[in-house]
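In: Predicted coordinates and the sequence they were generated for:
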Amino acid sequence: MTWRTPMASVLAAGMFAASALGTAAAAADSPPIALSTSEGGTLPIAATEKVYAESADLYGEVARTGIALYADLAATREPIRWRLAADGRTLFAMMQPEDALYGKDAEVKLADLTGDGLPEVLIYRNGIGSGGAQGLSVYRPADGWKPLLELVDPRLKGSAGKDRYAVSYLGGGELAFEDKTTKLKGTIKLDVRRYDEDQAKSEAAFRKIEAWVDPVSGYGLGDDEGDGVLEITAVQRVIGVSHPDTIARIETKYKLKDGAYVQVAETLCDAEGHPLQAVEIPGY
């Protein structure tokens, strides 16, 4: 599907068009992106569906701005891109990533992440696979629709690629877990008879567990420092002997630094979310 183009390049084009947007009036004057064109040329768009519509005070001007998210679809009904519009004017487009296939439906939420009383726009795109992958894009309307976070690929493979994680059975229902990219190491403790009342059979199943970490499937917002600036936490499942078998969770925390959200910590948790081991990610 050669019509896909990298997210960053399309966002750059869209953000250039929206760079002067600081008020609702400016948004109304911005030029819309042509329906079927992008940096890569003509796109095979067969249909367009509105997947979200709402009105809100985005700029602190009392007047409410109508925002809408559209999915441009191929003839196969697969989304090619999503376009965000304010008061009928397209601000920017988000392309379907090459390696992360999202369904057309997306969720849009408004939340004051920066603590200034004005909302940021959070766009969640959901994967169509069994892993429940969910991407997140965060924009700040009051600052020209500046992107604060672009988690395009929720698999978070990092520099170690598919070999990023390692799991080994220690015995007694304990599994050693390692993230080779962040150097996070911890022990996952489970009932030794988790997989069979016959302990020998259960432990045989433990020894077959491989390093299987699902993509990010959810996000949490919190204010750990109590300063009104929210952190974003991405949650991934660590899988046991089969996909429904969640044995632990990985939580990656993002903080707002110098106008963008960056990774600052990773925590290995048990299946209920209780922390087991954490590591800071300086400059990651």
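Out: Yes, it's here. Bear in mind the structure is a predicted one, so any value in this text is a computation, not a measurement.

In: Only C-alpha atoms from now on, for both contacts and neighbour counts.
Out: Will do.

In: gap between the nearest residue to residue 47 once chain neighbours are set aside and residue 13?
Out: Spatially, and ignoring its direct neighbours in sequence, residue 47 is nearest to residue 73 (5.2 Å; Cα to Cα, 6 or more residues apart in numbering). Per Cα to Cα, to the nearest Å, residue 73 is found 20 Å from residue 13.

In: Mind checking which of the two has more residues around it?
Out: residue 73 (20 against 17; other Cα atoms under 10 Å).

In: Would you agree residue 205 falls within a helix?
Out: Yes - using DSSP: H, G, I helix; E, B strand; the rest coil, the assignment for residue 205 is a helix.

In: Can you show me the helices along the stretch 101-250 of the chain?
Out: 199-207 (DSSP state H, counting those that start in this stretch).

In: Could I get the full set of strands for it?
Out: Ranges of strands within the stretch 101-250 of the chain are 102-111, 120-127, 134-140, 146-151, 165-171, 174-179, 184-189, 213-222, 231-239, 246-257, based on DSSP state E, counting those that start in this stretch.

In: Mind listing what's buried along whatever helix or strand comes next after the last one?
Out: Of the helices and strands lying after strand 246-257 in sequence (DSSP states H and E), the nearest is strand 260-270. Along strand 260-270, the positions that meet the burial threshold by neighbour count (16 or more other Cα atoms under 10 Å) are 261, 262, 263, 264, 265, 266, 267, 268, 269, 270.

In: so the second one sits right up against residue 233, yeah?
Out: So that's residue 262. No - with contacts counted by Cα atoms under 8 Å, residue 262 stays clear of residue 233, the gap being 10.8 Å.

In: who touches both of those two?
Out: Residues touching both residue 262 and residue 233 by Cα atoms under 8 Å, 6 or more residues apart in numbering: residue 254.

In: For residue 185, give its distance to residue 265.
Out: 13 Å.

In: and if you look at residue 255?
Out: Counting by Cα to Cα - residue 255 and residue 265 are separated by 9 Å.

In: cool, and residue 216?
Out: 15 Å.

In: Likewise for residue 213?
Out: For residue 213, the distance to residue 265 - Cα to Cα - is 17 Å.

In: just residue 177 next, same as before
Out: Separation of residue 177 from residue 265 (Cα to Cα) stands at 16 Å.

In: Residue 134 - how many residues pack around it?
Out: 25.

In: meant to ask about residue 42, not that
Out: For residue 42, using other Cα under 10 Å, the count is 12.

In: Kindly report the same for residue 199.
Out: 16.

In: Which neighbouring elements make contact with the helix or strand hosting residue 27?
Out: In this structure, residue 27 is located in helix 24-29 according to DSSP H and E. Where contact means 3 or more Cα pairs under 8 Å, 6 or more residues apart in numbering; DSSP states H and E, helix 24-29 is packed against strand 89-95.

In: another structure for you, compare them:
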Amino acid sequence: MLLDFEQPIAALEGKLQEMKKLASESQVDVSEAVKALEEKIKTLKKETYANLTRWQRVQLSRHPDRPYTLDYIAGLTSKFVELHGDRTVSDDKAMVGGFGEIDGRSVMFIGQQKGRNTKQRQMRNFGMANPEGYRKALRLMKMAEKFGRPIVTFIDTPGAFPGLEAEERGQGEAIARNLKEMFMLKVPVICIIIGEGASGGALGIAIGDRVMMLENTWYSVISPESCSSILWRSWNYKEQAAEALKLTATDMLQHKLIDGIIKEPLGGAHTEPDKMMRTLKKEICKMLDELDGIAPEDRIMQRIEKFSAMGVVQEG
């Protein structure tokens, strides 16, 4: 799938393939022309992806080929055992989690999971968890704490499920309880936004010692489309809404709402998933080593102080 701003790159890559095909069929030496065109494509890619608008970053974050939570878990871990159910209502397929090993170390992985096709999307509810999903996540976090295992969460959701039945079962209470409990977890907690990070649906598993964002992701109280529909009564102003929301990783880091940005391969995580896995694994291991050196009580206080400082304004 090509996004609109990728069309010029695709056009040049198409010409490159035609040129190579012509050379193989006619035995004509076009090596210099091929080299020049490859350099032009490389330069255009760098310029394009270095100057993406906020809306274009949103589009990349939603690319259907991007790795999802279970893809990252499979790429990062060995011996992963998925755990199910909130022990109260049901097993929410939009929220997944379980123990896995990363470089011989047992870690609790939790995250929202989207689907690749229509059937999977329906089963996963498009990555929008119900209250039981957040209660399952909390149950797994408490289990990790009990056994002294660190927690890594992957955030990728357009929001918590907004249906009437979700509200009746206590959607707001479930998310609020997660926020409270995550502040007090005694084990290291790393939260990584791998795609969309919308509203309380994202925040419900995003209170951690380290909150990171992949380069082409977004994190905001509301999606650009929803913001546009509220302010302009139409989705046609989603690009302007994205600019106003300042929802990219760079924006979040500038406002000290996250702790860092994890670089993606040129063109997005989906272009070189293996490279993205290696980069992410290296970053996770590095953060776990750093957090191991901090006493649990100090980690909790640092966590509380970090989030308490967000949004504080001092007037002279």
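Out: All right, it came through fine. Because the structure is predicted, anything quoted here is derived from the model rather than measured.

In: Can you calculate the TM-score here?
Out: Scored against TM-score structural alignment, normalised by the length of structure 1, the superposed chains reach a TM-score of 0.26; 128 aligned residues with a Cα RMSD of 6.4 Å.

In: Next secondary structure after the helix holding residue 27 of structure 1?
Out: Past helix 24-29 of structure 1, the next helix or strand by DSSP H and E is strand 37-38.

In: Which strands or helices does that next one pack on?
Out: Using 3+ Cα pairs under 8 Å, 6+ apart, strand 37-38 of structure 1 sits against no helix or strand.

In: quick one: the nearest residue to residue 219 of structure 2 once chain neighbours are set aside and residue 95 of structure 2, what's the gap?
Out: Spatial nearest neighbour of residue 219 of structure 2, excluding adjacent residues (Cα to Cα, 6+ apart): residue 197 at 4.3 Å. Distance, residue 197 of structure 2 to residue 95 of structure 2, by Cα to Cα: 14 Å.

In: now residue 78 of structure 2
Out: 20 Å.

In: out of the two, which sits in the busier spot?
Out: Neighbour comparison, residue 78 of structure 2 and residue 95: the larger count goes to residue 95, with 29 against 16 (by other Cα under 10 Å).

In: Let me know whether that one touches residue 135 as I believe.
Out: No - using Cα under 8 Å, residue 95 of structure 2 is not in contact with residue 135, being 9.8 Å away.

In: Strands along structure 2, start to end?
Out: 78-82, 95-102, 105-112, 151-157, 189-198, 210-214, 218-220, 260-262 (DSSP state E).

In: between those strands, which one is nearest to residue 165 of structure 2?
Out: Checking the strands of structure 2 against residue 165 of structure 2 by Cα to Cα gives strand 95-102 as the closest, at 17.1 Å.

In: So which elements touch that closest one?
Out: helix 69-76, strand 78-82, strand 105-112, helix 131-146.

In: Report the buried residues of that strand.
Out: So strand 95-102 of structure 2, judged by 16+ other Cα under 10 Å, has buried residues 95, 96, 97, 98, 99, 100, 101, 102.

In: Run a quick neighbour tally on residue 167 of structure 1.
Out: Residue 167 of structure 1, neighbours per other Cα under 10 Å, totals 21.

In: same thing with residue 41 of structure 1?
Out: Considering only other Cα under 10 Å, residue 41 of structure 1 is surrounded by 9 other residues.

In: and if you look at residue 306 of structure 2?
Out: For residue 306 of structure 2, using other Cα under 10 Å, the count is 17.

In: Please report the distance of residue 38 of structure 1 from residue 262 of structure 1.
Out: Taking Cα to Cα, one finds residue 38 of structure 1 at 28 Å from residue 262 of structure 1.

In: swap in residue 248 of structure 1?
Out: 23 Å.

In: Next up, the contacts around the nearest residue to residue 148 of structure 1 once chain neighbours are set aside.
Out: Among residues not flanking residue 148 of structure 1 along the chain, residue 260 sits closest, at 4.4 Å (Cα to Cα, 6+ apart). Neighbour list for residue 260 of structure 1: 147, 148, 149 [criterion: Cα under 8 Å, 6+ apart].

In: For residue 55 of structure 1, state which of those residues is nearest.
Out: Distance to residue 55 of structure 1 across the contacts of residue 260 of structure 1 (Cα to Cα) is lowest for residue 147, with 19.9 Å.

In: buried set for stretch 65-84 of structure 1?
Out: Neighbour-count burial for stretch 65-84 of structure 1 flags 65-74, 78-84 (criterion: 16+ other Cα under 10 Å).

In: Just the endpoints, please. Distance across that stretch?
Out: Note: stretch 65-84 of structure 1 ends 13 Å apart using Cα to Cα.

In: next one: stretch 283-300 of structure 2
Out: 21 Å.

In: Hmm, residue 65 of structure 1 is touching residue 86, no?
Out: Yes - using Cα under 8 Å, residue 65 of structure 1 makes contact with residue 86 at a distance of 6.5 Å.

In: between the buried residues of strand 95-102 of structure 2, which is closest to residue 297 of structure 2?
Out: residue 99 (24.0 Å).

In: So that closest one is in contact with residue 76, correct?
Out: No - using Cα under 8 Å, residue 99 of structure 2 is not in contact with residue 76, being 12.0 Å away.

In: Enumerate the positions of the helix or strand containing residue 52 of structure 1 that are buried.
Out: Assigned by DSSP H and E, residue 52 of structure 1 falls within strand 47-56. Across strand 47-56 of structure 1, burial judged by 16+ other Cα under 10 Å covers 48, 52.

In: Tell me what angle that strand forms with strand 102-111.
Out: 10 degrees (axes from the mean of the first three to the mean of the last three Cα atoms, to 10 degrees).

In: and the next helix or strand after strand 47-56 of structure 1, what does it pack onto?
Out: Using DSSP H and E, the helix or strand that follows strand 47-56 of structure 1 in sequence is strand 65-73. Packing contacts for strand 65-73 of structure 1, counted by 3+ Cα pairs under 8 Å, 6+ apart, involve strand 47-56, strand 79-86, strand 102-111.

In: quick one, strand 65-73 of structure 1 and strand 89-95 angle?
Out: 40 degrees.

In: follow-up on the earlier one: so what does the strand holding residue 52 of structure 1 touch, helix or strand wise?
Out: strand 65-73, strand 102-111.

In: Can you get me a residue count around residue 56 of structure 2?
Out: Residue 56 of structure 2 has 18 nearby residues by other Cα under 10 Å.

In: Ok, residue 220 of structure 2 next?
Out: A count of nearby residues for residue 220 of structure 2, using other Cα under 10 Å, gives 19.

In: ok, now residue 25 of structure 2?
Out: Neighbours around residue 25 of structure 2, by other Cα under 10 Å: 9.
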